[in-house]
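Asks: Show me the folded form of this:
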Amino acid sequence: MKVVLSILSILWLMGVTVIQGRPAKEKKNEFKLENVRYFDFEKNSFSNPVDIEIINGKLHSILPNSSGLEIASYVLPGFCDTSVHLGFNSVGGLMDEKSGKLALSSFLAHGFTHLISQNPTPWMKKLESDIQRGKISSPEIRYTGKIIISKTKEYPELPGDLYYQGSNREEILAEVLSQIESKQKIINLYHRYYPGNDFFFDSVLIHDIDVLTQSEKVRLEVTGFTDRVAIYDAIRAGVFRIKDPIFSDDFTSLPVELRNKLIWTPGFYLYRSLGFQNDEERVKEFDSIATNSLFFKLYYRESASIYSGDLVSENLLKARENYSNFIGVLKNDPGILDRIYLGSGAGHFLLFPGVSGLEEYRIYYEVSGDPAAALRTMTVNSCSLVDGYSGTIQLGKEANLVLYKEDPLRTSDSIYKIENIILKGKLIESKQVESKSKVKSKK
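Replies: From the prediction side, this is the model:
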């Protein structure tokens, strides 16, 4: 049976098999992408036109294309987002099953095949069996345990499904041990120093937690909320997996040998969005995203407008100054991209699934002027934290690919122009009403 498949104008939520590029032969558990260029990270450029054969979900062969056609499609490895919050729905509420399904589709629609999220919520546990049976298309998700945070006057009570709040050292260490015993592989501490509280993390406690996690081969992460004390506490404790931005002065004051150990997830887009001066600027931002992403336009644009007024800050000037300071690190040291691991914070207020990840990438691209290095942050770098996936296109490995009709690195916006997704060796097709693409088959 020969299947002739048209190029999609948009990515759909889920559906039947589709292919981008020239007509491809398809058998059960086997198909070929013909006349495509894939990104080669060793050369930092796209390959010459090739044919990629996928069998039983894995990349079986990559051979030169002999058609002689100059125009070819483009292939990137699936993207990884190392910091998402599937407990929250991006408009200030808790995620439920309906918004959760939409979020999973949105991540895929924007090229993210692998995620690291906080503790799974009850709705996600309900969906897991459907995902495993292939009823729902979903990125591969790895979870941290409950986020561990000290109980303070600023945060007296947080949702118990998502957070553990400790009032003393013994309670914190007991929770860490409990998560280790429950086979958690990632432990996430939220640390910010607030004067006047009876208990808070310090470098000694963080070091003791790190000793426990290292003995069990568990990864420890510290979210520092841009706070100098918190970031220095983590680094003094020997923990270099840091989330959230670092002020330029704080960064440059670190010895080079310590900077070079950082595994840093800055989350610039969150802090950029806090600096919009008024609703008009925010509307302009959402209109721009809607131009690039039909998925966002159809499913999130309206809710973004409804809730945008709540984000007007009393400290806009300070927010803008802070963002400019954070970006200064990247401007002054573009090489820091080698140590940046993309984490979008999707789920936080008005940080939408998949969209916030691509907007984070666009900041790296535009500030550094280095598309390949920006791409590396959400593939090779971020995917190194995911079991079994390298964020590269390798023979014998699972096929997780993002397909484009045109060069996705030509401009920062081009990354949005996705034609198809291959997830675990399966092609994903859309069911969006505005699509006119059809699948034709011959016997």
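Asks: Please count neighbours and contacts with C-alpha atoms only from this point.
Replies: OK.
Asks: Strands of the stretch 201-350 of the chain, residue ranges please.
Replies: Remark: strands assigned in the stretch 201-350 of the chain by DSSP state E, counting those that start in this stretch are 219-223, 241-243, 263-265.
Asks: Now do the longest one: which elements does it pack against?
Replies: Think strand 219-223. strand 186-190, helix 203-215, strand 241-243 (3 or more CA pairs under 8 Å, 6 or more residues apart in numbering; DSSP states H and E).
Asks: Of all those, which one is nearest residue 69?
Replies: Distance to residue 69, taken as CA to CA, is lowest for strand 241-243 among those, at 45.4 Å.
Asks: Check which helices and strands that closest one sits against.
Replies: Strand 241-243 is packed against strand 219-223, strand 263-265, with contacts defined by 3+ CA pairs under 8 Å, 6+ apart.
Asks: what would the ones you listed look like in TSV with distance to residue 141?
Replies: Formatted as TSV, those follow (distance: least, CA to CA, whole Å):
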stretch	distance to residue 141
strand 219-223	16
strand 263-265	18
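Asks: Among the ones you listed, which comes closest to residue 83?
Replies: Closest to residue 83 of the helices and strands packed on strand 241-243 is strand 263-265 (CA to CA; 8.1 Å).
Asks: Report the distance from that closest one to the chain centre.
Replies: 13 Å (CA atoms, centre = their mean, to the nearest Å).
Asks: got a list of contacts for that strand?
Replies: Residues outside strand 263-265 that contact it (CA atoms under 8 Å, 6 or more residues apart in numbering): 240-245, 339-343.
Asks: Of those residues - the most surrounded one?
Replies: Within the contacts of strand 263-265, most neighbours by other CA atoms under 10 Å means residue 342, with 32 neighbours.
Asks: what about that one, distance to residue 399?
Replies: Using CA to CA, to the nearest Å, residue 342 is found at 21 Å from residue 399.
Asks: picking up where we left off before, for the helices and strands packed on strand 219-223, could you give me CSV that also reports distance to residue 112?
Replies: Shown next, in CSV, are the helices and strands packed on strand 219-223 (distance: least, CA to CA, whole Å):
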stretch, distance to residue 112
strand 186-190, 20
helix 203-215, 28
strand 241-243, 20
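Asks: for the stretch 1-150 of the chain, what spans make up the helices?
Replies: 97-109, 122-132 (DSSP state H, counting those that start in this stretch).
Asks: Give me whichever of those is most buried.
Replies: Ranked by mean neighbour count under mean count of other CA atoms under 10 Å, the helices of the stretch 1-150 of the chain are led by helix 97-109, which reaches a mean of 21.
Asks: Second chain to compare with the first, below:
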Amino acid sequence: MKNRRLLSLTLFLSAIAPSILLSQSLKMKSVRIWDSEKANFSGFVDLEVGQGKILSMKPASPKPNPEYLLPGFCDASVTISANGQGGKTNKAELSRVFLGFLSAGFSHIESVGDPNLTSLQSDIVRSKWNAPILSQTQKPHLYPDLEVGDGSNYQSGLKGNWDSKRNGHVPIFLKEKENRGFSQTELFAKRKELESNGNLAVAYTFADKTSWEDALDTGFTVLFHPMPVGTNLYRTQKRDFLWAPLFGILYLQELKRKPEVGKEEAVTWAKVHPYFGKVWKENLIWETENSEETESEPFSLYASQFRLETETHSNLLFASGSGHWGLFPGQAAVVEVMLWESLLQEAKKKEEKPNVASKGFWESLFGNKSYTLLPTNRDEESLPQVRRRIIQTLTQTTCQYVGADHGGRLRVGGPAHFSILSENPLKRASGIFPIESMVLGGKLVYTSKPTKEGTAK
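Replies: Here you go, the predicted structure:
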């Protein structure tokens, strides 16, 4: 009887995912794997996984319609305790939160501004939730005049307690109050102190020009938030740096003031991230046209600055900002990647004259002209190159930044963290998303196909 049940389970899993079995051993025939060294897909290989690691990758015969494997993606800034609707995440929602990340191919996420996650790690094990691998920064530092309150998730000033259960990334929020903030002397000293102990100071600039220049002048090597117009990158103390633009945060604020367009965008996000469509799309309440608007710079200004500073495009670090308003697990990454793809392709010189889209919302976002994405078969050089750069950022660059155990690569002997796609993401119209299935540590933790209760969903 036991053997019959095992056979039935095997046949069932084979039906929903022909090349994957939920077991310690996993074999896939004639697949194409992302080669991080070449920033492209390899030839055909037979893949074998066991005990959570990749045991072998052997050359295989080509086959039509192969599956494509991408290393697990990494996200450098999420807030798990915020629910994307202006509220807090409750415990009952956590399993859905984690599946949101897995369903977009993320194996590792870094938490910023959350309460201590030690107890959550225990809950994940006890509840047997499928979840990405979590890391957490130290508590962010705020300018002393900004109130943090008792039991806060933040620290006041540049002195504070060190939590050995968190990683060595130390966010410093360069958010001023009444034009007062950290001095360059303070920032330089704090950065040097952290680096001397093997840790890393990270600047959150809140798209403020002075904060950007202070961070660069004092030698910060990692910056978050969009670059404002007029930022001087050619100062005498300019250094190489990693930059996570977090465009999605400002983009959603723009859409919030244009709810009808926001609703149309949500339909697109749901198509390329079906889990968002299933769980969160209908819960996203857009404000009415008459709602009170907060003053902010138009997104088009930041988009123009990004296109202008082409040298920074090789320094990109991926962060989705999940938890901010309108940004949900997985879907936040879809929004950010779609913005990157549009802006990077516009910035890249094309021999073929682009199609000019009709005037409207996209014109207000991206400037005087808005270009539709050219079909891949008419833009064989530009679009795949842009997507290759984005995939390298989602994997190798960001995974090494967050300290992911697979380093954003798929290699023999390395951890088996990867997503599975039924089409080549460099060529299909929808781009990098959606994924079909996600494997973490050799285990199938998500599939878009129907499953029985107790298996990956």
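Asks: on that earlier part again, could the helices and strands packed on strand 241-243 of structure 1 go into JSON lines alongside mean neighbour count and distance to residue 89 of structure 1?
Replies: Below are these laid out as JSON lines (neighbours: other CA atoms under 10 Å; distance: least, CA to CA, whole Å):
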{"stretch": "strand 219-223", "mean neighbour count": "22", "distance to residue 89 of structure 1": "20"}
{"stretch": "strand 263-265", "mean neighbour count": "22", "distance to residue 89 of structure 1": "21"}
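Asks: Tell me which of these lies nearest to residue 393 of structure 1.
Replies: Relative to residue 393 of structure 1, the nearest member of those by CA to CA is strand 263-265, separated by 22.9 Å.
Asks: Mean distance of that closest one to its aligned residues in structure 2, please.
Replies: When structure 2 is overlaid, strand 263-265 of structure 1 sits 0.8 Å from its aligned residues on average, using mean CA distance after the TM-score superposition for structure 1.
Asks: so where in structure 2 does that strand end up aligned?
Replies: Aligned using TM-score structural alignment, strand 263-265 of structure 1 spans residues 242-244 in structure 2.
Asks: Could you report the neighbour count for residue 451 of structure 2?
Replies: Neighbours of residue 451 of structure 2 using other CA under 10 Å come to 16.
Asks: Can you show me the helices along the stretch 151-300 of structure 2?
Replies: Under DSSP H, counting those that start in this stretch, the stretch 151-300 of structure 2 gives helices at 184-196, 209-217, 247-256, 259-272, 274-279, 299-308.
Asks: do you know which of those lies nearest residue 238 of structure 2?
Replies: Ranking these by their distance to residue 238 of structure 2 (criterion: CA to CA) puts helix 209-217 first, at 5.9 Å.
Asks: Where does that closest one end up in structure 1?
Replies: Using TM-score structural alignment, helix 209-217 of structure 2 lines up with residues 228-236 of structure 1.
Asks: What residues does whichever residue in structure 1 pairs up with residue 397 of structure 2 make contact with?
Replies: Taking TM-score structural alignment for the superposition, residue 397 of structure 2 sits opposite residue 381 in structure 1. Residues in contact with residue 381 of structure 1, defined by CA under 8 Å, 6+ apart, are 338-342, 391.
Asks: again, but for residue 399 of structure 1
Replies: Residues near residue 399 of structure 1 by CA under 8 Å, 6+ apart: 54, 57-59, 393, 422-425.
Asks: Residue in structure 2 paired with it?
Replies: In structure 2, residue 399 of structure 1 lands on residue 416 (TM-score structural alignment).
Asks: and what of residue 298 of structure 1?
Replies: The pairwise alignment with structure 2 assigns residue 298 of structure 1 to residue 278, based on TM-score structural alignment.
Asks: among the helices of the stretch 151-300 of structure 2, which is nearest residue 14 of structure 2?
Replies: Closest approach to residue 14 of structure 2 among those (CA to CA): helix 274-279, 22.3 Å.
Asks: Have a look at how far, on average, that closest one is from structure 1.
Replies: Mean for helix 274-279 of structure 2 is 1.2 Å (mean CA distance after the TM-score superposition for structure 1).
Asks: Quick check: which helices or strands does that helix pack against?
Replies: helix 94-102, helix 259-272.
Asks: how about TSV for the ones you listed, with distance to residue 69 of structure 2 added?
Replies: Listed next are these as TSV, based on distance: least, CA to CA, whole Å:
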stretch	distance to residue 69 of structure 2
helix 94-102	14
helix 259-272	17
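Asks: So which other helices or strands are in contact with the lengthiest helix in structure 2?
Replies: Using DSSP state H to define each element, structure 2 has its longest helix at helix 331-347. Where contact means 3+ CA pairs under 8 Å, 6+ apart, helix 331-347 of structure 2 is packed against helix 247-256, helix 259-272, helix 299-308, helix 382-392.
Asks: got a list of what the residue mapped onto residue 332 of structure 2 from structure 1 touches?
Replies: Matched across to structure 1, residue 332 of structure 2 falls on residue 356, judged by TM-score structural alignment. When contacts are counted by CA under 8 Å, 6+ apart, residue 356 of structure 1 touches 269, 344-346.
Asks: Tell me how far residue 356 of structure 1 lies from residue 350 of structure 1.
Replies: 9 Å.
Asks: for residue 296 of structure 1, same thing?
Replies: To residue 350 of structure 1, residue 296 of structure 1 is 12 Å away according to CA to CA.
Asks: tell me the SS of residue 429 of structure 2?
Replies: Here residue 429 of structure 2 is coil, with the state taken from DSSP: H, G, I helix; E, B strand; the rest coil.
Asks: my read: residue 344 of structure 2 touches residue 305, true?
Replies: No - with contact defined as CA atoms under 8 Å, residue 344 of structure 2 and residue 305 do not form a contacting pair (11.9 Å).
Asks: Settle it for me: which of the two has more neighbours?
Replies: Shown here are residue 344 of structure 2 and residue 305; by other CA under 10 Å, residue 344 has more neighbours (23 against 16).
Asks: how about the nearest residue to the more buried one, chain neighbours excluded?
Replies: Leaving aside its sequence neighbours, residue 344 of structure 2 sits nearest to residue 386 (CA to CA, 6 or more residues apart in numbering; 6.5 Å).
Asks: The one you found and residue 220 of structure 2: what is the separation?
Replies: 27 Å.
Asks: Good, wrapping up.
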